[in-house]
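Asker: pasting a predicted model and its sequence here:
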Amino acid sequence: MENKYFYKTEVEWTGERHGDLRAPVLPNLQIDAPPEFKGHDGVWTPEHLFVAAVNSCFMTTFLAIAENSKLEFVSFSADAKGKLEKLEGRGFIMTEVVLRPKLLISHARDAERAGRILEKAEKNCLISNSIKTETKLEPEVSFAGDETRQPDHDVLTAQEQR
């Protein structure tokens, strides 16, 4: 495995605050500023892509760790919510991203281990590790046929885990 990888993207302005986002061998995305900044609804924004990068990295990191740990699970989904705030002297910055994964595991005996694997995925996500934004993990683990359980731990932030 190599130690360096490069990822190329390109943007092109298409009018007003619209643009196209391109990358080799990937479908193009129409991008825009969010409505709060005179953009349009229904179009991907840098803010959405930022939160999506954290969320999708968390998912792929979880999948790799779960596979290596031989964790049997039925389903995984996660929603993520980013908070954009205007800070004095700094302008607008994304101050936090809250990850809320929902994991349905195959066996009740794996509940605590599943919680630890989710925490490990958040801690090892390369995107979360590359940004200043605080990430918080609010996992929900349940098992087929049983009630939803929260792992026996408090919500941990990425900065607390590091």
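Answerer: All right, it came through fine. Here the structure is a predicted model, which is why all the values come from computation and not from measurement.

Asker: contacts and neighbour counts: CA atoms only from here.
Answerer: Fine.

Asker: contacting residues for the most centrally placed residue in the chain?
Answerer: Among the residues of the chain, the smallest C-alpha distance to the mean C-alpha position (C-alpha atoms, centre = their mean) belongs to Asn55, namely 1.3 Å. Asn55 is in contact with Ala78, Asp79, Ala80, Leu99, counting by C-alpha atoms under 8 Å, 6 or more residues apart in numbering.

Asker: again, only this time at 10 Å
Answerer: With contacts defined as C-alpha atoms under 10 Å, 6 or more residues apart in numbering, the neighbours of Asn55 are 49, 61, 77-81, 97-101, 122, 125, 127-128.

Asker: again, but for Lys132
Answerer: Contacts here follow C-alpha under 10 Å, 6+ apart; on that basis Lys132 touches Ile93, Met94, Thr95, Glu96, Gln159.

Asker: identify each buried residue in the longest helix along the chain, please.
Answerer: Longest helix in the chain by number of residues (criterion: DSSP state H): helix 46-68. Within helix 46-68, the residues that qualify as buried are 47, 51-52, 54-59, 61-63, 65-66, counting by 16 or more other C-alpha atoms under 10 Å.

Asker: the structure to be compared is supplied as follows:
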Amino acid sequence: MAKKHTYTLSVAWTGDLGSGTSAYDAYSRDHLVREANKAAIEASSDPAFRGNPARHNPEELFVASVSSCHMLWYLHLCATNKIVVTGYVDEAIGTMQEDKDGSGRFIDVTLHPRVTIGAGNDAELAARLHEDAHRYCFIANSVNFPVRCEPSIEVSTL
């Protein structure tokens, strides 16, 4: 039987500038994302949609979720395969297509993880484990567009 996990959080709009949503440009898109016992995430909409550029937007957080899920699976797989990872940075890029009517969707995400592994580790195995991480990633398995991974592996000289 499959396990089920439930995630509960609160999203609270904080952008009433005094007249609510009386007009499209009369309110801020600022909001807080909260989960019990964790720091709140200050969020807004993308600046292209009148959002606050100093805050994270849902699209950025979505791409971060894909990247983070892949990374966490990758680190797990490296640990169980005796690959010692000493550094991991991903420069993930997500592309969203906006239609003429204002609707839209993500059409792809490409991950660019730069991984450093310890001297004496198997760089080929380390590279292949990205394929397994992709196969296991909960977020990548939940989207209807391609998620690509273009990793680079560096072996530490220390």
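Answerer: The structure has been received and is ready for your questions. Nothing here was measured: the structure is a model prediction, and the numbers come from that model.

Asker: quick revisit: may I see the buried residues of helix 46-68 of the first structure arranged in a markdown table, with distance to Ile117 of the first structure as well?
Answerer: Written out in a markdown table, the entries for those read as follows (distance: C-alpha to C-alpha, whole Å):
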| residue | distance to Ile117 of the first structure |
| --- | --- |
| Glu47 | 27 |
| Val51 | 21 |
| Ala52 | 20 |
| Val54 | 17 |
| Asn55 | 15 |
| Ser56 | 16 |
| Cys57 | 14 |
| Phe58 | 11 |
| Met59 | 11 |
| Thr61 | 10 |
| Phe62 | 7 |
| Leu63 | 10 |
| Ile65 | 7 |
| Ala66 | 7 |
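
Asker: Thr14 of the second structure matches what in the first structure?
Answerer: Thr14 of the second structure maps onto Thr14 in the first structure when the alignment is built from TM-score structural alignment.

Asker: and that match, how many neighbours does it have?
Answerer: The number of residues packed near Thr14 of the first structure is 12, by other C-alpha atoms under 10 Å.

Asker: so where does it fall, helix or strand?
Answerer: Thr14 of the first structure is located in strand 10-15, with elements delineated by DSSP states H and E.

Asker: helices of the second structure, start to end?
Answerer: Across the second structure, reading from the start of the chain, the helices by DSSP H fall at 58-80, 123-136.

Asker: between the buried residues of helix 46-68 of the first structure, which is closest to Pro35 of the first structure?
Answerer: Out of those, the one with the shortest distance to Pro35 of the first structure is Glu47. That distance is 11.3 Å, counting by C-alpha to C-alpha.

Asker: may I see the buried residues of stretch 124-144 of the first structure?
Answerer: Of the residues in stretch 124-144 of the first structure, those buried by neighbour count under the rule 16+ other C-alpha under 10 Å are 124-125, 128-129, 133-143.

Asker: which two among those residues are spaced furthest apart?
Answerer: Thr133 and Phe143 (31.7 Å).

Asker: Lys82 of the second structure -> the first structure?
Answerer: Taking TM-score structural alignment as the criterion, the aligned counterpart of Lys82 of the second structure in the first structure is Lys70.

Asker: and for Val147 of the second structure?
Answerer: In the first structure, the residue paired with Val147 of the second structure according to TM-score structural alignment is Thr135.

Asker: picking up where we left off before, tell me who's in contact with the match of Thr14 of the second structure.
Answerer: Applying C-alpha under 10 Å, 6+ apart, we find Thr14 of the first structure in contact with Asp20, Gln30, Ile31, Asp32.
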